[in-house]
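# Here is a sequence with its predicted model. Questions after.
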Amino acid sequence: MLTSRFLETEGPDAQTRDKHCSSSRLGRRASGTPPPAASPVTYRSSRQTSGVRLTGELVCRNLDEVRLVAEYLPAHIRLTRAEPGCLAFNVTPTTNPLIWRVEEHFEDETVFRTHQERGASSEWGQMTAEIERRYSITGLSQ
């Protein structure tokens, strides 16, 4: 399930976590171009912000990938927001029905790396591994 509104969370408040979910995006346009050969991920060390922040986009090539996101994203959001040290995890559909804005904030590098490992080995990670991710990450030591 996806929402046409911002999926909001800040802090551990469970009532805020699964606030807005609907499947309003699936009937929209399904054309798109293939992603570039490699998904760019930018890593930057940052002393200006506390914790680790990931921002970027999840980019689907077609409606089949949109359906995978629609099916597996709600559980991934729920599990991520329940992780210790997750300060914020937001997924925002954009005006392009094939692209979502992703914003993550974790307490520290250890918590972030643990999240990345869990996500990659989860059903979400396995089912969406071929979907392009364009991320920028700040707050890592390397």
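On my side now, so go ahead.
# Only C-alpha atoms from now on, for both contacts and neighbour counts.
Noted.
# was I right about residue 91 contacting residue 103?
Yes. Counting by Cα atoms under 8 Å, residue 91 does reach residue 103; the two are 6.5 Å apart.
# Neighbour count: those two, which is higher?
A direct count of neighbours by other Cα atoms under 10 Å for residue 91 and residue 103 places residue 91 higher, at 23 against 18.
# ok, second structure coming up, stack it against the first:
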Amino acid sequence: MAAGALSALAALAHLGCIAFGAPWYRALGAGEPMARAAAAGHLYPASMALAIAAVLALWSLYALSAAGAVRRLPLLRTALCAITAVYLARGLVVAPVMAAFPGRSTAFWWWSSGICLAIGLVHLAGLIQAWPSLRRR
């Protein structure tokens, strides 16, 4: 349940960028070019934020499905393993990600990596806890 809630909060934060504009893009570390594009009314920032929010919302549903809060989703174990791996990898590979996406502050990369690592660890704990009940029925 906690992993689902954390992914849902991350999705809502990305929707907040769309709703509240450039200041939120800046606060969440999207970079100044993205914030300026949002302020100028370009569709790209909102499209990206919406796509990320949709993925995070789906990840939330998968975690909630494993917890029994929503119906069982297809490929549940596979999806949860992949989701957990993505969060953990994003949290652990700070330096390569920083190099691949220049233009954001070092503080942003450390904070966002820490958040992703924490969410990944919560997902991992939930996955381990729910694993026996995730067998195909």
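Thanks, I have it. Computed from a predicted structure; not experimentally measured.
# Got a TM-score for the pair?
After superposition, the two chains reach a TM-score of 0.28 (TM-score structural alignment, normalised by the length of structure 2), with 66 aligned residues with a Cα RMSD of 4.8 Å.
# dump the residue contacts of residue 53 of structure 1.
103-106, 137-139 (Cα atoms under 8 Å, 6 or more residues apart in numbering).
# can you check residue 80 of structure 1 too?
Contact analysis of residue 80 of structure 1 by Cα under 8 Å, 6+ apart lists 86, 89, 115.
# List the buried residues in the lengthiest helix in structure 1.
Identified as the longest helix of structure 1 according to DSSP state H is helix 63-82. Within helix 63-82 of structure 1, the residues that qualify as buried are 63, 65-67, 69-74, 76-77, 80-81, counting by 16 or more other Cα atoms under 10 Å.
# Hmm, residue 7 and residue 122 of structure 2 touching each other?
No. Residue 122 of structure 2 lies out of contact with residue 7 (Cα under 8 Å); the separation is 10.3 Å.
# Tell me which of the two has more neighbours.
Ranked by neighbour count (other Cα under 10 Å), residue 122 of structure 2 and residue 7 place residue 7 first, with 25 against 20.
# how close does the more buried one sit to residue 91 of structure 2?
14 Å (Cα to Cα, to the nearest Å).
# same deal with residue 78 of structure 2?
As for residue 78 of structure 2, its distance to residue 91 of structure 2 is 20 Å (criterion: Cα to Cα).
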